[in-house]
Structures are given as C-alpha cells and as structure tokens.
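[1] Show me how the following folds:
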Amino acid sequence: MTEVRAIEAPFVAGGPSGVAVRDRLKNLTAEDEQVLRLVGAHLGALASGDLKTRCADGLAHDHQTWAARKRELTALSSARWAGAITKASHDQWALARRCQAAHIADLQAAIATIRHRLSLPVGEKGTRKAPGGYRSAQEWHAKSRRLRVLTDRLRRERADQQAGIVHIVRGGKRLARTRHHLDAAGLTETEWLQKWQAARWFLAADGESGKRYGNETIRITPDGEVSIRLPTPLAHLANAPHGRYTLTTRVTFAHRGTEWRDRIEANRAVAYRIHLDPDRGRWYITASWQTPPAPTVPMSAALVHGVIAVDTNADHLAAWRLDVHGNPIGNPRHFPYDLTGNADYRDAQVRHALTRLLHWAQTCGVKAIAIEDLDFAAEKTREKHGRHKRFRQLISGMPTGKLRARLTAMADASGIAIIATDPAYTSKWGAQHWQAPLTSKKRATTRHDAAAVAIGRRALGHPIRRRTAPPPAHQSDEQGHRTAQARTGTRGREEPRPRIPGPRTRSAPPGYGQNAGDQNAQHRSERSAEHVQLMLSP
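    All right, here's what the predicted structure looks like:
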C-alpha cells in the first residue's frame, strides 16, 4: 500500500496588515514635472550611494555606521529624506540576503538531485519518491558537467553569505540586461534610458504620527493639495514657505478615500510614493498605511453557512459551493483569467476573477472561501522535473502566492474568511470519489471541479471520500445503520480504504474467490494454451 503523508489541519488565513491606494497626478504643468524629475534624480543618486555603502559594510554594520550615513545624507537633503533613504537601503539589503539564502537552498537541492541520478545506472526507472537514472550516456555526461558548475556556484554563494556580500542592481537586473537586447525587447535606446532613469529615482517618504497630516516630507491635505519638502540643494525651486513645492494638481483617492482622509485629519502616519510610468508618460502617487490585525474569525463561525471551495489552475478558478455537511450545491462556477500579458495585465486579470468570485460568495450568503495552501517555490527546478519543461512553465505561471494574498486582502473588506487547506491529494481523490457521481447528461464535471469539492470537504472537516454503507447481514438489517465513515481523529481517514481480501458477504465460505483471477484453477473443461503446453512438455 502506498504511504500517504500526514494531512495538515485547515486554518483561517490572517487578514492584511496594511493598505495601499493609488491615484494619478493629473494636469501637471511642465514646471511640476521638471521639479519632480530633479528631486527624483537627486535623491536617487543619494540612495544609490547609500546602498553601495550599506553593502560594503556587510555584517559589520551597526548603529554607529547607520548614524554616520544618515548625517552625511542629511546635509545633502533633509533629516526625513535621509531617514527614508537609509531605511530603504536596509530593507533592500535584507531582501537580498533572503534571496541569497533561497538561492543557496535551490542550489543544494539541485546538486543533491543530480548526484542521486548520476549514481544510478543509465536508463533506470525512478519511483514516485525519487527520480531514476538519466536516459542516455550523453545526458549523463552533460549533467556531470553541470554538477561541477553548480558546485562552484554554490561555493561562491556560501562564501558571499558568510562574508555578508550581496549583489544588488538599483533599477532591476532584468532591466539592466535589457540594454543589451533592445531589438528583442522592442525598445530604442532613448526609451530604455527613460525606463532606467525612472526606476532609479527615489520619491518615497515614510509617515510619522503626530505630524501635520501624518507626513512632513510629502504632504497631502484633505482637499487634495500635494506639497513636497525639497532637498537642500534644490531649495531655490520652492514656491511655498519653508522650502516646499506645491503641485498644481489635486489628489482624490477613489478607493478608501474616506479612510485615508480620516487618518490624515487625525495626524496619523501615512507613507507616500511618487513614481512615473514611462510607457504612458503618467505620474502616480501611492498612499500606504498599516492597519491593526483584525481578530481571526473562529472556524466554526466561518463555516456556519457552508463554504465555497476554489481550485486554482493555470487559466481559471474552479469553484463549487458546499453545505455544512460537505454536499455540493448547484453547479460549479468557473472564473477564467489570462496570464500571457505583462505584469499589470496579469494582475488585473487575477483581480477581476477574484472580484467575481467574491460577488458570487456574497450573493450565496457564504461567509468562508476555502483555497489550497499552495507554494510552488520548491517545485520549479529543472533538475527535479527534468525534461518536463511544459509542466515547469505551468506551475511557474500559476500566481499561487499573489492570488492568496490578494484574495485575503479583498475578502477582508467583504467580511469573508479565507480558509487555507492542505493541497495533498485533492485532485487525485476528488476525481476518484466525486467526478463520476457529479457527472450527468446536463453537467460535465471536470477534474478541477471535483478537486474543488475535495478542498471544501477538507475545510469543513469531512473526509474527501463519499459515505458508503456496507451490505446488511440480511433483509431485516438487524445491525441497524452502519457506514464506512471513519472518526474525525482517525489518521488517514481521507484516503481510500484498503481492499480487504476475502468474501464480501457472509453466505460465501472462507477462501471463496481467492483463485478468481486464475483461469486454470477453475472447474472448466478448457485450459489456456500456455497451461496445455506446460503439461505436454517433458
């Protein structure tokens, strides 16, 4: 019997810890855009130098070096601009360290897989738990060379990690490499330079509670007036007192504008970021603030009205509503999305699909949505899946982490709880137990729909398999009602029951049916040709 791994218990996902809203800076004058470009370029140069200094300090960084960097930046900008720049440098360095650790883990996993497959004979088949040998001697030789490359790369990464060395490109490594492939990217040198400069500008200010409107550096009044505290070298460009420049535009945050206005009128901290979209030539401002964590809804309260279970796929969400007993209600619903465009287009597609899902949940009156706790971070390596390039592209394109984070944030505003379940065997067992029973002449149930039912039953605390009653002893049914349902605390209760050898009824004698698959063991006049040949051979 195949060993089944332990199934983790479902849990209610926590709500968002912050809010970010964005609005466009419309009708900017030429002078406004010129000031924004000069301030962004000046602070971007300071941020690049500070990040270089922070990376050079490495693990030897302490509060004294931080204070020294901030003093140097204060003379070239202001105290609050210097604080925002140094904080951004620390966050970027810490992010690079986490990425470095994840890269080392990927290299170690790839090296272990290659070594295992190289130790096996060529052409040996693998199992479900471990891959087999390589298909040919040529592939074996190529992988042995790749093993040497990955080993050297791992040695360099470990040395950098111990020394505290990280490699960061302000503006993005991908955009930097695009400079050498302008034809393939469909860009001219001027267009690429505009993107590169805009990505390296710095126009972000952290909020501060107790200050006027929650931010002294980039300030927005309740009526939408935007003003910026200019750095010291650019103070001559000010058009307002105290070295500030006021833009001619007005900002009105359409989404959560009331909540934002309540915060700034109470002088609570709000962070702002101004950035340029070079493709459209538009300026945007983003306001963000932290929110206190909302109390988690108890599982029993969230599942009072049933649940809507969602199976995440590469091109759509398969959803089905289940009652409190785990029975599917109505027909399944599909919410398609397209992930072939750019990042903004993909994000809009996911957001639109989740919006329709939440609207359906509100229409049904359900207060909980069950989704798999998926994480394909360790499933994308080519060493694990070998030649299955299409499968690797499939799991790489599924926005599992982003989809769950966005769904949690959107559902929190709608008062709907998100229940994360263990994704183990949901597709397999769902198709085994639910696809055929839910298929009719008027409804074609897909494997994804059956997986949604399995996810919902797991979230509700029911086993995935359907309730099946064994045959009674006789027509009087003296033993009463019996089912094959396992108790809630029984381990492995969701998996299929093992086949019990022997007769299924009490009227059959012991040993009945043990030779049912052997044609030559039956009381028949005919025998198979192989059996006759063996009997005639000397």
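
[2] drop to CA atoms for contacts and neighbour counts, all remaining ones
    Will do.

[3] tell me the SS of N331?
    strand (DSSP: H, G, I helix; E, B strand; the rest coil).

[4] what about the closest residue to it other than its chain neighbours, which helix or strand?
    Once flanking residues are discounted, N331 sits nearest to W320: 6.9 Å by Cα to Cα, 6 or more residues apart in numbering. With secondary structure defined by DSSP states H and E, W320 is part of strand 316-322.

[5] Can you give me the distance of V21 to Q100?
    V21 sits 31 Å away from Q100, going by Cα to Cα, to the nearest Å.

[6] Compare neighbour counts for those two and give me the winner.
    Counted by other Cα atoms under 10 Å, V21 and Q100 do not tie: Q100 has more neighbours, with 19 against 16.

[7] didn't L394 look like it was pressed against N313?
    No - applying Cα atoms under 8 Å as the test, L394 and N313 come out as separate, 9.1 Å apart.

[8] So these two - more neighbours on which side?
    Set side by side, L394 and N313 show more neighbours around N313, with 17 against 14, by other Cα under 10 Å.

[9] which one is that one nearest to, not counting chain neighbours?
    M398 (6.8 Å).

[10] Would you do the same for the sequence below? I want to compare the two.
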Amino acid sequence: MIWLGVGVVRVLAESIVVAGPAGVSVRTRLKHLTPGDEEVLRQVGAHLGSLASADLKQRCADGTAHSAESWAVHKRALTGKSSSRWAGSITKASHDQWGLARRGQHAHIQNLQAGIAMISQRLSLPIGAKGSKRAPGGYGSQREWFAKSRRLRVLQDRLDAQRADYEAGRVRAVRGGKGRARNRHHLSEAELTQEQWRQGWEAARWFLSADGESGKRFGNETIRVTPGGDVSIKLPAPLAHLANSPHGRYTLTGPVAFAHRGDEWADRVTSDRAVAYRITFDPERGRWYLTAAWTTPPVQTVPLAAAVAGGVVGVDTNADHLAAWRLDPHGNPVGEPRRFAYDLTGPATHRDAQVRHALTRLLHWAARHHLAIAVEDLDFTAETTREKHGRRKRFRHLIAGMPVAKLRARLVSMAAELGIPVVAVDPAYTSRWGARHWQKPLTTSRRTPTRHDAAAVAIGRRALGHRIRRRTAPPPHDRSDRAGHRTAQAGHGTPGCEETRPRTPGPRTRSAGPDPGRKRATRTPNTVRDVRSEQEWIQHPLLLTE
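    Here you go, the predicted structure:
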C-alpha cells in the first residue's frame, strides 16, 4: 500500500503473460450402439457408481485425518469388488471431490465474513447517512436497519457453523449434484416428471471414468480405444460374465473418431502415452459420449516485452460483449474500436457456444495483425456477497452474470492454439481512468466511443507499460512550449514519435500577420500623435545645484 496523504491507494500488480493450458479434453459421440451395449454400460456404471458413493462417504468421514495408509485400505476394499485400476480411479475421484468441496467451503466462509463486515459497517453509521464511491452509507430507514441487524445475527450463526465444520474437516458433497437433488422436491418448477428426474439422477451418479497409464497398451488398460476407434472396457469382477472379448473385456459395436485434435490423440495412442477416458450418458437426448483427456507439457511463456513488441489488443469484458481496441507499441489507439457481442440467456450449451463464437472472432482479428491480447485479471469471488451493493439488484445480477472464469479459461486455451500471447493486467481504475482521459479525446464527428471502448484503451496501455492518464497541459502563462509539450503518448527517447516543430516564417504570435513589415510602410496612423512626444526633454539646471 502507498500513503498519499489523503488516503491509502492500492499498489498495482505487474502485468504478466498468462501461461497456457496444462491439459486437453476432447469429446465424441458413441454411435451405432446395440441395446446389449447400452445395457452393459448401464450395469457397469451403476455398479461402479454405488462403489464410488460409498467411498466418497468414507472419505468425507475421514476428513483431515485422511492419509496414504487409509487411502490404501480403501483401495484394497474396492479392488475385490471391481479391479485394482477401477479402485484407483474411484479413490482418486473421491479425494478430488472432497478437495473441491473443501475449497468451496473456504470460499463460503470468506463470503460470510465479507457480508458480516459490510452489514456491521453500515449499522454503525447513522440512519440515512450518505455513502461515498468506495463505501455505502447508512441504511435508509429504521425498519431496514432492524431487518439488517437480524440478518447480521443469522450470518454470524452460519459463519460459526461453517468454521466449526472447516476446523473439523467436515464437508457435504452430493454425487449427482445438489441442484439435481433439490429438484426432486420441486418437480413442477423444474418442469420434470418423476421418471425424467430419476433417469437424470441415476445417469449423473454412474461412474465410468478411467485414468490413463503411460507405457500400457494404447495408454489405458481399463477403457481402451484403439487407433482404429474400437472401444473396449475392463469389466468389474461381479460383471465378468458379460464379457464378449478375452481377459474379461467387453468391446462395443460402434467405432469412434475424434474430429477435434484427432491427430494428437492418435499420436498418443500409437506411442502408448497416458490418455484418460470418461463415458457419460445424456438422458434428454438418449446419447452416449466418450471424453478423452491428457496432459500437455508446459509451454515456455515469452517475456512480456517480446509479447507486446508489435502492439496489443485491449479487451474490456462486459456482461453482453467484449469491447476491443488495437494499440500500437507506443500506446496510441489505431483504427476503430471493435465489439464482439454474445448472449448469455438460455441453457448452458447456448451460453458456452456464444462465448466461444465471440472469442473466435476476437482471436482471428488479433492473429491477422499479429497482436497480443491484454485482458483484466478479474476475480469476483470477493464481490459475490449481496450486502456489498445493497439494493442495487440489477448491478449485483450484472456482476454475477459476467462469465469471468469461463472467458478466462476459454481465451487462454484458444489463444494457445493460435500462438497468441495473453497478457493479464491489474483491473484497478481501468474503466474510470479510461473514461476520464480517453473517451473525450477519441470522440470525433464520425465516432463516439463508449466507456467500455475507453477502458479497452486503458487496459492495452497498462499491458504495454504506459501510464493510463494522459499528460496534463502546462499552466497557460503563455503560448510557447517552455513548459513542455502539451500531450505526448510516446516516451522522450523514442525516435520518430515527436519531431521538432516546422519553422513558420514571420513572428510566432497571433497578434501580427505573417509579414507585418509590408503593411507597415503603407499604413496611415488612425490616432493623433501626442505633442509631448515631439518635444525634446531638457533637465532644469537648478536641479543640479545644491
């Protein structure tokens, strides 16, 4: 923090080049399955799902006392009911789900603490006290104050209960999803019948996931996919009588093919490198899907100076569009601002498609001009408390609806495929300073940039290492340049950016014309000359005597 005499101002974080993704996941559809194939998949998924549910219950009961020894005990207990590899995948999935629930519990505690601090601060102020830009004021009425005081007690009780669970290592996880379990009691609101809900609930609780193994045949011994697309599954011990292939395996009828990253997948399979597979079922469409995933070696990120050497595209993330503006290496906006809109209404598949389409257009535009992309390192985890913005429900919904995490993950993975560097900058004051210092100067008779366009310029300048605020004009004591240049976007040592002013004949003032001598010869005086100016001045001799 920096103390400036009037308050504390946060220190801006350094801009960094975002590292690329560490893994790849592709999905394809299992086609041409016979009723026998589907029945085998259902039985295997239901059997392994029951084992996974019991193992997750035991993992949650262990809490923070879980160790490698207890892990080995759980795995040996599951091996006899399935296989050693299925047992390893189940225990690993249970541990990962416990860890995810643990992190969510910690985030919930932070959210409760933020809400309690905000309510306590507003309750300490007089009723009707005005707030500032940084902090809200007091509550508007005695009734609202009383209601918030009661809510403060409720939040404190919740915080105490969550802290007790966190210290004891207790988490609450639901295989199949908490939302799907809640829909069982609200079928009419979810527009589901009991049979539809039962199908979705059972399909979500099935377990058909297998981790890959390097050096094994085709990279996975449990769910094996050959380069030709033949899929076979190692059956658990109780279901070994359903095998139609040697060594207790069941081979599905229809072959598969990966349209996206198929060459990479084929290279890994033929070289026996690890590939993890997961089989899922969509009850609404009645389709089976196969997902393949593998890790990729970490990509060496380029230095920041090399990434922004050719300029950047500043991108401002909003609830319904991406505002982008191209900047040259000196921080000057080039061309016109661009807007890439998306619609986040509707189902999750539609929202994801909208985000991917907007990012695709943005990346193709940046690739054509060989530019890096500068984005804000947004994180709204501390802003999700409903108490921060009070009654501003629309603004709260606006923040909650921004796909920050999805955009960030999609942008990084898609940019890595095209070789486009992504620079993350500190989001502090970009919208405010951009609107103050860039919105008006960039406005012309044919272009009216928005506040978001100006924010994109601010983001790009911060990624380039330039100041967002424009250089202010010197004091207007005269019209010369003795106080320095009025505005300059490039540095003083950058050649070719600020040349000397061209020599203009004549005086440099606007009070006289370019050639005043020519007019002075023919000009006649319009005023009467003072007679005293024609007389010679003589000093009186008496003034020289003592």
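
[11] Provide the aligned range in structure 2 for the strand holding W320 of structure 1.
    Residues 321-327 of structure 2 are matched to strand 316-322 of structure 1 when aligned by TM-score structural alignment.

[12] ok, back up a step: thought N327 was touching the residue nearest to N331 of structure 1, still the case?
    No - using Cα under 8 Å as the test, W320 of structure 1 is too far from N327 to be in contact (10.0 Å).

[13] And the strand holding W320 of structure 1, what's buried?
    Judged by neighbour count using 16 or more other Cα atoms under 10 Å, the buried positions of strand 316-322 of structure 1 are 316-322.

[14] Specify, as a residue range, where the top helix by length along structure 2 falls in structure 1.
    In structure 2, taking DSSP state H as the definition, the longest helix is helix 84-123. Per TM-score structural alignment, the counterpart of helix 84-123 of structure 2 in structure 1 is residues 79-118.

[15] Helices of the stretch 151-300 of structure 1, start to end?
    For the stretch 151-300 of structure 1, the helices defined by DSSP state H, counting those that start in this stretch occupy 173-178, 182-185, 189-200, 257-265, 299-302.

[16] For those helices, please prepare CSV with the additional fields mean neighbour count and distance to Q362 of structure 1.
    Converted to CSV, the helices of the stretch 151-300 of structure 1 look like this (neighbours: other Cα atoms under 10 Å; distance: least, Cα to Cα, whole Å):
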stretch, mean neighbour count, distance to Q362 of structure 1
helix 173-178, 13, 41
helix 182-185, 11, 43
helix 189-200, 16, 40
helix 257-265, 16, 23
helix 299-302, 14, 13
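
[17] among those helices, which is nearest I308 of structure 1?
    helix 299-302 (11.2 Å; Cα to Cα).

[18] Superpose on structure 2 and give me the mean offset of that closest one.
    Taken against structure 2, helix 299-302 of structure 1 registers an average deviation of 1.1 Å after superposition, with mean Cα distance after the TM-score superposition for structure 1.

[19] residue range for that helix in structure 2?
    Alignment of helix 299-302 of structure 1 against structure 2: residues 304-307, by TM-score structural alignment.

[20] Repeat that for stretch 397-410 of structure 1.
    Going by TM-score structural alignment, stretch 397-410 of structure 1 sits over residues 401-414 in structure 2.

[21] list the buried ones in the matching stretch?
    Buried residues in stretch 401-414 of structure 2 (16+ other Cα under 10 Å): 402-404, 407-408, 410-414.

[22] which one of the residues you listed is nearest H370 of structure 2?
    So of the buried residues of stretch 401-414 of structure 2, ranked by how close each gets to H370 of structure 2 (Cα to Cα), first place is M414, at 15.3 Å.

[23] Doesn't the closest one belong to a helix?
    Yes - checked against three-state DSSP, M414 of structure 2 lies within a helix.
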